[in-house]
Structure formats: structure tokens, C-alpha cells
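Chemist: What shape does this take:
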Amino acid sequence: MSSRLRICLSMCLSICALLGAPLFATAALAQPAAAPAAGAAAPATATSPFAQARFMQVAGGGGVPLNVVDQGDPAKPAVLFIHGFRQSTLSWSLQFGSDLAKRCRLVAFDLRGHGNSGSPWQPEAYHSSRPWADDVARVIQALGLDKPLIVGWSFGGNVAMDFAALYPDVPVAGYLLTGTAGGTAASPPPPAAPVNAPPRPSVSPDLALNIGAVEASIQLLFPNPALDKALLAQFAAAAMRVGPWVEQGVARRPRSGKPAVAQPVTFATGGKDPLVGPATVARLKDFFPQARLIDFPAAGHAVFLDEAVRFNALIDELHCGQAGS
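Modeler: Below you'll find the model as predicted:
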């Protein structure tokens, strides 16, 4: 087996483990968050999908600074986007660059350890559901989001379920989860690693292995040839900003039981998703019997990019379109 293939497989194992990363603890409310720093207009270029957005910093759980992007009329229905592991707010470029902001308020933030947010070195900043849930709660509180629709992708779906478990009294309109096992412990185990396989590149001290792993993961997660190459390059750059201590902390998250969510849950599943296959979808149906599952047969792991127009229309249907334009 070639070195590159072993790196790719190791990266796949790592991502699969993160998709099934567990959550949950006893529900509790955190202390009020500090007010966000004044958000100046983003110094974006005219071609950036975030050119009309407001950037600000919010103190997350434990005071970790979170980079937040906010676009649209604050009086419109709010949508809070949570990206996947080793990615950033750039994941939602085809949402912020669309006309959704005419009908709803779009908010996204870089997860702790990702993008332009703070990246604590301590394992306890990542290895339980609490800090991730606290971050979501602090963003909602700091921006005054009223019953937002929470959209979670991949590991972001786990984070969304962290929040649902620990903050059941915070009103939200519902959850739209895609490319995720939804924090369940029932996601299928990854295949056995090959003999003499290198360590997971994302935790390797060898930067060359990390770079090779990022290249392989980008090909795996975003195979659609129609996606803009410059955007894919940004995704790769975002992945390289995540330090090995982040995954080391996440890997220690304890497994959990069946999630309990009172609000409506919708799963947008990609028919060609290499990480969330039919077995995981079947388990989601069992774990979330009241959830609505919508298939995007031509999409892979990133449904919101592969079929952005239809995905955006789904957001309209679930939340934004209710208030009109």
C-alpha cells in the first residue's frame, strides 16, 4: 500500500471517529456571556461571499474567543451555522453568498480550535460536550438570536446535539443536520487500520504528513468537480490551521446514549456521502423516529455545496420563508 493511500485511509478513520463523537451530560445553564466586541465591517474583497457581513468576537465557554460572522437584517429569522471538523465559516460560502440574507439573518462562527477562533492547548477544552455546547449558547446569547434554526454539518451536527442536550430551555426553531451521525454512539465502527499504518496525520508531529492528509481529505470530502478551485484551496488552508491538540482532545470525548431533542430535526443526507452511508442513515431513523430525512441523491458529504440551491431552499422552507421577504 502506498504512503499516500495509507495517509488517506488514516484520515478517513479519523473523520469517521469524529462523526460518531459522543456528547451529553446533565442539562444546565451557563453564566451569561460577556458582550461581544464591536463588530466592524469585514475587510473582505468585493468577490467574497462575506463582503456584506459583520465580523465580531464573542467570548465562548471558558472565555475562548470565537470568531463570528453575521449577515442580514437582525429582525429576520435567524439561522446559526456550525461547520465540520477542521473547517471554518468558509464552509458556508454558498449560503452567505446567496440571496438567503434577504429573507433571514445568517450567523456562523469558527469552532474553538478552528479558523480565527481561539485554540486552547488544554485537552479539557475539547474532550467533553460542555465547552462546545457553551460556545453555541454564548453566540446565541451575545447576538440576541431569537429561536434560530441551527444548521450543523458533520462534526458540527455533534456540536448541535451537545447544545440540545445541555441547553434544552434555550428556544430554537429546530435543527437541520447534514453529513453527520448526529452525535449518536451507534455510527458504524471504522474499518481496521492496515498493518504498519502511520499515525493519524492530523495528530502527527510530521508537518509533511499533515499536508498530505489535508490534500487527501479535501479530495474525499469535496469531490464535486464543479466546486470552485479557489474555494477548495481555502478549505485546505482552513484545515491546516487546526492544531493536533484539538483532535487529541476531541478523541477523548466519551461515548453517549440516545439523544433526546424536543425541537423538530431534519436530516439532509447525501446519496454519495462516503462517510455517512446507508447504515448510519438507518440508525438515524431509529434514534430520531420523528425526524424528517431528505435525500440529496447526487450530493456527497457536503450537501450544502453540492446542491446549494436546493439546500438553501430547504432552509427557506424550514425557517426563513415563513416570514417572507
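
Chemist: rest of the way, CA atoms for contacts and neighbours
Modeler: Will do.

Chemist: Helices along this protein, start to end?
Modeler: 3-19, 93-96, 129-143, 155-166, 207-221, 229-240, 244-250, 278-287, 303-306, 308-318 (DSSP state H).

Chemist: Distance to residue 108 and mean neighbour count added to these, as CSV?
Modeler: Listed next are the helices of the chain as CSV, based on distance: least, Cα to Cα, whole Å; neighbours: other Cα atoms under 10 Å:
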stretch, distance to residue 108, mean neighbour count
helix 3-19, 20, 20
helix 93-96, 9, 21
helix 129-143, 9, 23
helix 155-166, 11, 27
helix 207-221, 20, 18
helix 229-240, 15, 16
helix 244-250, 20, 20
helix 278-287, 25, 16
helix 303-306, 14, 23
helix 308-318, 15, 16
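
Chemist: one more to put side by side:
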Amino acid sequence: MRMESHQATRTAFATADGLSLAADVRHASGAPTLLFAHGFGQTRGAWSAASATLAARGCRCITFDSRGHGESDRAPDGDYHMQQFVDDLLALAGAQPEPPILVGASMGGLLGLVTAGEMRPAPFRALVLVDITPRWETAGVERILAFMQAHPDGFASYAEAAEQIAAYLPQRRERKSEQQLRPLLREGADGRLRWHWDPALLSGGLVSESERYQPRLFEAAAKVNVPVLLLSGERSDVVSHHTVEEFLALVPHARHAQVPGATHMLAGDANDAFTAAIAGFIESLEPAGVQ
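Modeler: Here you go, the predicted model:
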């Protein structure tokens, strides 16, 4: 397949409650459409390499910052709940010329499960879950939240932030440069650099009510009727053999592939293997419109 370069075009989507979500589109005339939903505490930048690779393969790729993340608007009242994120995802999918294939990591995957399971017709042509299942390993999630909560006063420099990320992601060989960190940090009035996410995300209902969401996730997953690919990291501490087996029993038509050497941060750890798995999954799907 011929590989072409497609630069990202900045755009924005309006939510039902008046927020603006920052987004990028790569290969505007490509097909199929892939809609990428990032994990809690991430930005659309987490998909930069993957979306560039898949756009070069001919796909139309849309990445966006969820509400309260990155360059998207924050909730004025600091109140965040799962249904708001589900509604945002549904609106984004509905704005596309055809039902997109959702690629959802962690939180983004859970939102995709709920949306695909509860809506008829499903708003997605297919679903790719990136290292997430309806039941997760608590220790892995607690590690992520501990990192997000560890530096409320921010950092004095980009070098200090890079050092903390390197300690959190020891499997990565290269430290992030200042250029790579700029989209992830905001400079406050005090000159300190703080993470891009709204601190209210950590104290709101999205986190505190997460365990209560599991019955809804299981019920929705059992109703998913579109093709599903679950990609897990070999070294993930969020998804385990047990949670994968439980999910495959719940969604028997789902496929599963494990990416060797990858952790929960699968796309960043092994982009080539990650995109190759998605490309193979796309090629296996029936042409759009064929049931």
C-alpha cells in the first residue's frame, strides 16, 4: 500500500452543553474514518504517531482532547461525570459522514463500550479497545491516579517534568523534549508548569464514581454488536489475563491480540505493532454498508 504524508488540520467540535473540544483531522478525504478517544489524563497528542501512520495508509483520522483535557474547554463548574463524556463521543461520531471505527484507550475505550452497547443503531462501524476491559486491575489504575496527583504545585522547568515522566515510564528509552512537553503543560501566573488537565477531574464524579460504573459497563459490553478488537499490553498492570478472559466470555465475537513488551501506554510503547494490528483489523472488516 502506498504511504503518503498527511499533516494534521486543526478543528473544533461543540458539545451539547456549550464546550469546545480541540481536534485534529488527518487525511480529510481518506476512508475509513477512525475516531481516536484518549485515556484519562491524556491528550489527542497520545495518538500523533498512530494517526499519522494510519492516515498514510489511507484512513481519515480524527483525534480530539476530551473535555477538561489538553486544549479543550474545562467545565465551568468543575463537575465531570461519565455521561457527559459519552454524550460528547456520541456527538463526535454522529458528526462524521459515516459511522467511524472507534479506537479508544483506557477511559476512551470504556466510553466506546457504553456508547456502542447502549445505542441502536451503534454509532461506530467497529470498536478497537486499547488495554481496557469492563473490569480493570485496581492497582494499575491507582498507579496512574497517584502520578496525576503527585505534583499539585507543578514543576519549575520542563526538565523537571521530563524527569518525573521518565520515572513513571521507565520502559521509554528517550526523555520527552521541551517541544514535546509544551502541549502537556500550562504555565500558571506563578511561573510554575502544571499538567494540561483540569484538577477538578481528580475530585469529581468521573473518578469517585468509577467503581459504580462497572455494572453499566458489563451490561453495555454484552450488547455490543459491532466487530471488536481488544489490544492489550504484555506488561500492562491495568488489564490482566483474567480480565481479558472475562471480557472475551462477555463479548464472544471479539478478537484479542497482545502487543509484546508494551505496558498500558500501548500506542506510545510500540506504535509499529499497534498500528499494524489496527490496519489488519480494518482490512478484515466488511466494506462499509455491508451487513
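
Chemist: Can you add distance to residue 174 of the first structure and give the helices of the first structure back as CSV?
Modeler: As requested, the helices of the first structure are exported to CSV (distance: least, Cα to Cα, whole Å):
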stretch, distance to residue 174 of the first structure
helix 3-19, 20
helix 93-96, 18
helix 129-143, 14
helix 155-166, 10
helix 207-221, 26
helix 229-240, 27
helix 244-250, 25
helix 278-287, 16
helix 303-306, 17
helix 308-318, 8
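
Chemist: and of those helices, who's closest to residue 59 of the first structure?
Modeler: helix 129-143 (7.1 Å; Cα to Cα).

Chemist: thinking again about what came up before, closest one to residue 200 of the first structure among the helices of the first structure?
Modeler: Judging the helices of the first structure by Cα to Cα, what sits closest to residue 200 of the first structure is helix 3-19, at 5.2 Å.

Chemist: For that closest one, enumerate the helices and strands it packs against.
Modeler: When contacts are defined as 3 or more Cα pairs under 8 Å, 6 or more residues apart in numbering; DSSP states H and E, helix 3-19 of the first structure packs onto helix 155-166, helix 207-221.

Chemist: so where is that helix in the second structure?
Modeler: Alignment of helix 3-19 of the first structure against the second structure: no match, by TM-score structural alignment.

Chemist: what's the angle from that helix to helix 207-221?
Modeler: On the basis of axes from the mean of the first three to the mean of the last three Cα atoms, to 10 degrees, helix 3-19 of the first structure is oriented at 70 degrees to helix 207-221.

Chemist: nearest to residue 78 of the first structure, of the helices of the first structure?
Modeler: The nearest among those, by Cα to Cα, is helix 129-143 at 9.7 Å.

Chemist: For the closest one, name the packing helices and strands.
Modeler: Counting by 3+ Cα pairs under 8 Å, 6+ apart, helix 129-143 of the first structure packs on strand 54-59, helix 155-166.

Chemist: got a list of what the residue nearest to residue 135 of the second structure when sequence neighbours are not counted touches?
Modeler: Spatial nearest neighbour of residue 135 of the second structure, excluding adjacent residues (Cα to Cα, 6 or more residues apart in numbering): residue 243 at 6.1 Å. Applying Cα atoms under 8 Å, 6 or more residues apart in numbering, one finds that residue 243 of the second structure lies in contact with 133-137.

Chemist: Counterpart of residue 243 of the second structure over in the first structure?
Modeler: Aligned partner of residue 243 of the second structure by TM-score structural alignment: residue 280.

Chemist: Residue 94 of the second structure too?
Modeler: Under TM-score structural alignment, residue 94 of the second structure pairs with residue 141 in the first structure.

Chemist: separation between that match and residue 68 of the first structure?
Modeler: Per Cα to Cα, to the nearest Å, residue 141 of the first structure is found 13 Å from residue 68 of the first structure.

Chemist: Over to residue 176 of the first structure?
Modeler: 20 Å.

Chemist: ok, now residue 118 of the first structure?
Modeler: 12 Å.

Chemist: what do you get for residue 75 of the first structure?
Modeler: Residue 75 of the first structure is 18 Å from residue 68 of the first structure, by Cα to Cα.

Chemist: Kind regards, and thank you for your time.
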